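1. Following is a predicted model, sequence given first.
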Amino acid sequence: MRRMDQLQEENDRLKILVSQDSLTGLLNRGAVEENVGTELRIKNSGAFIMMDIDHFKRINDIYGHLTGDKVLQKLAHAISCLFFKRDIIGRMGGDEFAVFIPGEYRKDMLLSKAESLYSRALQIGKEMGVGNNLKLTMGADQARAGDTFQTLYSRADLALRFGKAESKKYLNFYEESMEHYKTDFQIREELMEAPLDMKYIRRQLKEPVFSRGAYCQDYQTFLSIYHFLERSLDRTGLRVQIILVSLTDAYGSFVKLDEREFLVEQLKKGISSSLRFNDIYTYYTSCQFLVMTPGAAGKDMEVITNRIRGRFRKLVPDRPDVKLFFSFYPLQQTVPKQ
């Protein structure tokens, strides 16, 4: 008898594991589909609500997937607390949740539930440190004669997508007129996401803090910028000067190896601190730097080279034997091959 009880307990445990979403503890999609389908076959009445988090990808990307998982868990708990035990509540995948409420349910009652859940989601977002980014959009419809899970789900999902694309309301009830929007939704949603994606990309690419002085780059990056500016000169009208700065001894030869590292480092500091933050420079050889000065003309070269020389002299005042030599030329428009 005890053995039978143990087997029954194990079977019950396995049933729970098979039907449960591992992250949130709610029913998984398969269990929702099975349970809702059963309810529709028996009573053919009830309300079905689909919901998802607006721009959830941004929460994952900005705050990390661990925070995203915790947000889903908190939201799942809030949904469970708001609805009744007899209601069928599940996670459909990703950031999508569903609730089926058996029996007759008035629209104003659904609106009240949706309003409470929307407010609670905003509160969870603030508690989790994601600001006002935790917002929900919901779509809903009542069960109709002959409905299966798929037909009811399809209408609620369409109302959800309509809400995300066309409406500012957090709960959208299915209407037949929405069927005309089906073919356009994917394109519309992609177009709506683009500005939000670009805001995130801009934050990713933006230099967090502008450092003072010129911008030091490795040689390959310097070369890529050079080629980009070379291609765009005709279109932009930008003037760009290229300067070669050479560090030598009194006889015009590169400085000795035992003092080269120190002197080159001082020259680097002199170049960086004497140029503008949009100027670019790179190591060219062990005693030479290449400098790119967007927006500078040939007549500016004397001022720029004197500024570099003066700053370097302040850094090594006891080395009058060390010389700086400058060569420069204007960047020319490249002509593509025919």
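-> The structure has been received and is ready for your questions.
2. CA atoms for contacts and neighbours, from now on please.
-> Noted.
3. Please, where are all the strands along this protein?
-> Assigned by DSSP state E, the chain shows strands spanning 46-53, 88-93, 96-102, 136-142, 171-173, 215-216, 240-248, 280-285, 288-294, 323-330.
4. mind listing what's buried in stretch 101-110?
-> For stretch 101-110, burial by neighbour count (16 or more other CA atoms under 10 Å) applies to 101-102, 110.
5. Stretch 223-243 now?
-> Those would be 226, 229-231, 233, 239-243, for stretch 223-243 by 16+ other CA under 10 Å.
6. Identify the residues contacting the spatially closest residue to Phe56 that is not a sequence neighbour.
-> The shortest distance from Phe56 to any non-neighbouring residue, by CA to CA, 6 or more residues apart in numbering, is to Asp95 (7.0 Å). Contact partners of Asp95, counting by CA atoms under 8 Å, 6 or more residues apart in numbering, are 52-53, 56, 72.
7. put this beside the first:
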Amino acid sequence: MKEGQYSMQTVVTPEEQKKVLELEKMKRSLELQLQEMARKVEEQKQQIAMAMRDPLTGLRNREGVADQINTLLKKETKGTFFIMDMDNFKCVNDTYGHVEGDRVLVRFSSALRKVIESEDIVARLGGDEFIVFSPGLHHKNLIEKKAAHIIRRIERELVTPGRLIKVTVSMGIALSPTDGATFEALYTNADKALYFVKNDGKNAFRFYGETNDSKIKKCTPKASIEEITSRLREKKMEGSFVVEYGNFEKIYRFLERNIARENREVQCVLFTIDEPEAEVFDSIALQRQMEHLEHAITSSLRKGDVTTNYSSSQMLALLMDVNRDNSKIVVDRILQKYRQEAGEDEMEILYESQPLMPEEQVY
């Protein structure tokens, strides 16, 4: 220190030191309180988010989706509301149990996630009821393509080897603002379209605006047994016996009960078109190939064999009085005929075969 300069030192008294320590303690306490409040706010946010989600599938639930769609509709008036549920889901629960039913629901939601666009809103409303809202989608041909694509993809995802019960998808469609400008209105009208599908054969989609189309009901006059059998004999059938899947299942069950007593061998064969991934795939091309495959199967088999369309890319056949080795010969004949009909447009056909067992041997 130079001569003539003075040094000044701050003297802190014990009382002042005590106050400083108390202030630091209060600061630390406030920091901890703020951290605890932030933690609780985050927990509440997570609880709210969880309350808006379906615990089984992870999709939004009804509470989580209604407000979101209503908010979107205020900004973007045009959009398409799809509602869908599974055909025969109750039969899956009743036959295989609710654990298997839950697996089907999870697979359904997984398939749905794979086909939606990033801006789409998807939710499980409860049970086997799901919805998708596509904001901005309003061209009918694009809506039809999307509906067919969703149904086909889910259908393919839900195929389970060894499970005879067929699970397909029915869908109702409502358009905004034509059929409603709120979630509630769109849901109500799409649900009416879905109800129409469920009562008109299932495994299809329908627009709400088309549900008022008149349906012609056939009135068949009474007839005697001789008249009925005479008409039945007039309708000659070539190739295999083609039936709807519901009737196919009944025939399958009937054969299970009778093949042991009659000492017959029956082979169940599943044909599948190995279609490419959906983004670039043409559903019309698939339909055309299914027509080729169906004709190749039905025309190659005998009158005693039974066939049905299982899904948009699969056919099932029951080959009567045929062992496993002979069934391979029959399948080769069918595939050869398909290739001839399909030509350059042919797709790869996969097949699986299982012998039908008597009912008491089915585990």
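-> On my side now, so go ahead. Keep in mind it's a predicted model, so treat the numbers as computed, not measured.
8. quick revisit: possible to save the strands of the first structure as a markdown table with distance to Ile304 of the first structure?
-> Output for these, formatted as a markdown table (distance: least, CA to CA, whole Å):
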| stretch | distance to Ile304 of the first structure |
| --- | --- |
| strand 46-53 | 54 |
| strand 88-93 | 60 |
| strand 96-102 | 60 |
| strand 136-142 | 57 |
| strand 171-173 | 63 |
| strand 215-216 | 15 |
| strand 240-248 | 10 |
| strand 280-285 | 13 |
| strand 288-294 | 9 |
| strand 323-330 | 10 |
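9. Highest mean neighbour count across the ones you listed, which stretch is it?
-> strand 136-142 (a mean of 26; mean count of other CA atoms under 10 Å).
10. Now do that one against strand 96-102, angle only.
-> Relative orientation of strand 136-142 of the first structure versus strand 96-102 (axes from the mean of the first three to the mean of the last three CA atoms, to 10 degrees): 30 degrees.
11. which part of the second structure lines up with strand 136-142 of the first structure?
-> The alignment of strand 136-142 of the first structure onto the second structure (TM-score structural alignment) covers residues 169-175.
12. how far away is the alignment partner in the second structure of the residue nearest to Phe56 of the first structure from Glu16 of the second structure?
-> By TM-score structural alignment, Asp95 of the first structure lines up with Asp128 in the second structure. Distance from Asp128 of the second structure to Glu16 of the second structure, counting by CA to CA, to the nearest Å: 70 Å.
13. again, but for Leu293 of the second structure
-> Using CA to CA, Leu293 of the second structure is found at 94 Å from Glu16 of the second structure.
14. measure Leu122 of the first structure to Lys199 of the first structure for me?
-> Counting by CA to CA, the gap from Leu122 of the first structure to Lys199 of the first structure is 21 Å.
15. which of these two has more neighbours?
-> More crowded of Leu122 of the first structure and Lys199, by other CA atoms under 10 Å: Leu122, with 18 against 10.
16. What lines up with the more buried one in the second structure?
-> Leu122 of the first structure maps onto Glu155 in the second structure, by TM-score structural alignment.
17. Same question for Lys323 of the first structure.
-> The alignment leaves Lys323 of the first structure without a partner in the second structure, by TM-score structural alignment.
18. was I right about Lys323 of the first structure contacting Leu263?
-> No: using CA atoms under 8 Å, Lys323 of the first structure is not in contact with Leu263; the gap is 10.8 Å.
19. how about the helices in the second structure?
-> Remark: helices assigned in the second structure by DSSP state H are 14-51, 62-75, 89-96, 98-115, 140-157, 183-198, 225-234, 245-262, 283-300, 324-342.
20. What sits closest to the residue sitting nearest the centre point of the second structure if chain neighbours are left out?
-> Against the mean C-alpha coordinate of the second structure, by CA atoms, centre = their mean, the closest residue is Ile154 at 3.4 Å. Leaving aside its chain neighbours, Ile154 of the second structure sits nearest to Ala111 (5.4 Å; criterion: CA to CA, 6+ apart).
21. what's the neighbour count on the one you found?
-> Counted with other CA under 10 Å, Ala111 of the second structure comes out at 20.
22. So it is in contact with His149, correct?
-> No: using CA under 8 Å, Ala111 of the second structure is not in contact with His149; the gap is 10.9 Å.
23. For the alignment partner in the second structure of Leu7 of the first structure, grab the count of nearby residues.
-> By TM-score structural alignment, Leu7 of the first structure lines up with Lys40 in the second structure. Per other CA under 10 Å, the neighbour tally for Lys40 of the second structure reads 12.
24. Could you measure from Lys40 of the second structure over to Met26 of the second structure?
-> Counting by CA to CA - Lys40 of the second structure and Met26 of the second structure are separated by 21 Å.
25. repeat for Lys250 of the second structure
-> Plainly put, Lys250 of the second structure is 79 Å away from Met26 of the second structure if you go by CA to CA.
26. Alignment lookup: Leu112 of the second structure to the first structure.
-> For Leu112 of the second structure, the aligned residue in the first structure is Ile79 (criterion: TM-score structural alignment).
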